[in-house]
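>>> Here is my input; please provide its structure:
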Amino acid sequence: MLGEHRYALRSRWTGNRGTGTSGYRDYDRSVTISIDGKPDLAASSDRPFRGDGAKWNPEDLLLAALSECHLLSYLHACVQAGVVVVSYDDDATGLMTEDGRGGGAFTEVTLHPRVVVASASMIEPAEAAHAQAHEWCFIANSVNFPVRHDAVVTALGD
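Below you'll find the predicted structure:
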């Protein structure tokens, strides 16, 4: 399945309080992200950047993309290795560092998958499948910081 895959969405700023961006504190950071055929996503900047902490922010979305991409790549790697995954949960963490000039960057992300497989004989290949998943993850291959994995694999009934 070689080829290009294009993606499109619409980001619409919805935070004009009536005076636009007349001052730093005069506007809301609310954004609606839309993709045809999918529910809208209410987003904002993160709370430290005058955003609404109840809404998704770009940092949340980047971490979510890395976590989900690894999960989906991992499930595929397990199928190919003959591993039956019955449960997968990830408590992903990321570190973003401000540069003091108004910008910054993520410096690392660590995925913490907890995987349950159908039998104890599948634990070793299930652990190895994380490396293959990392190689296949389009999102991890697109970022310029390390994406680490601190995985725990157990067998059903353990």
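>>> Could you use CA atoms for every contact and neighbour count after this?
Noted.
>>> you'd agree Leu41 is up against Ser30?
No: using Cα atoms under 8 Å, Leu41 makes no contact with Ser30, being 10.7 Å away.
>>> Alongside the first, I'd like the structure of this one:
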Amino acid sequence: MAHGEHKYAVSVEWIGNRGTGTSDYRDYGRDHMIRAGSKPEIPGSSDPAFRGDAARWNPEDLLVASASACHKLWYLHLCSDAGIAVMAYLDHAEGTMTEGAQHGQFTQIVLRPHVRIRAGDDRELAIRLHHAAHEQCYIANSVNFPILCEPVVESVAP
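Below you'll find the predicted structure:
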């Protein structure tokens, strides 16, 4: 693995001007487009609780998805190195954000990966590798709240 500094460039373009800009809190849309190079665009907005569009991704969704995806990528890597063949992986992650008097903040994310491994592979090691994946995850190492993991690992019948 390469060591050093890695940079990630994205653009976020607000497309919610309904003609009068931000003249009033209720007069503008929260919609935006997230772009990074030639990758597919991500349609964004705010959470519906904050006048956003429920059909578009909000920053909170993206944070939870980032934590889940980072954990999954490390887990697959570590399983591959350990000789465990992951056949399927599905995480139902959930983040909790609370609003305070001054600002809101995430208080935790819970990952709930359901993993299916090849029959005969070491199930106990597969469970333990979730802890190692958490220790390696760049996102988990970058936030100031706990990211918990409640994995389920089962063997695929031959």
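>>> So for Leu41 and Ser30 of the first structure, which sits in the more crowded spot?
Applying other Cα atoms under 10 Å to Leu41 of the first structure and Ser30 shows that Ser30 carries more neighbours, namely 20 against 14.
>>> my guess is that one meets Ser44, correct?
Yes: under the contact definition of Cα under 8 Å, Ser30 of the first structure touches Ser44, with a separation of 4.5 Å.
>>> and for these two, which residues touch both?
Taking Cα atoms under 8 Å, 6 or more residues apart in numbering as the contact definition, Ser30 of the first structure and Ser44 share the neighbouring residues 51-52.
>>> which strand of the first structure spans the most residues?
strand 104-111 (DSSP state E).
>>> Helices of the second structure, start to end?
When secondary structure is read from DSSP state H, the second structure shows helices at 59-82, 123-136.
>>> Now distance to Glu5 of the second structure and mean neighbour count too, for those helices, in CSV please.
Output for these, formatted as CSV (distance: least, Cα to Cα, whole Å; neighbours: other Cα atoms under 10 Å):
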stretch, distance to Glu5 of the second structure, mean neighbour count
helix 59-82, 17, 18
helix 123-136, 16, 17
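>>> As CSV, these with distance to Glu13 of the second structure would be great.
As requested, the helices of the second structure are exported to CSV (distance: least, Cα to Cα, whole Å):
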stretch, distance to Glu13 of the second structure
helix 59-82, 14
helix 123-136, 32
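>>> Out of those helices, flag the one nearest Gly37 of the second structure.
The closest of the helices of the second structure to Gly37 of the second structure is helix 59-82. By Cα to Cα, the value is 18.0 Å.
>>> how much does that closest one stray from the first structure?
Between helix 59-82 of the second structure and its aligned stretch in the first structure, the superposed structures give an average distance of 0.4 Å (mean Cα distance after the TM-score superposition for the first structure).
>>> That helix to strand 104-111, inter-axis angle?
With axes from the mean of the first three to the mean of the last three Cα atoms, to 10 degrees as the criterion, the two stretches helix 59-82 of the second structure and strand 104-111 enclose an angle of 30 degrees.
>>> Centre of the chain to helix 59-82 of the second structure, how far?
Put simply, helix 59-82 of the second structure sits 7 Å off its chain's centre (Cα atoms, centre = their mean, to the nearest Å).
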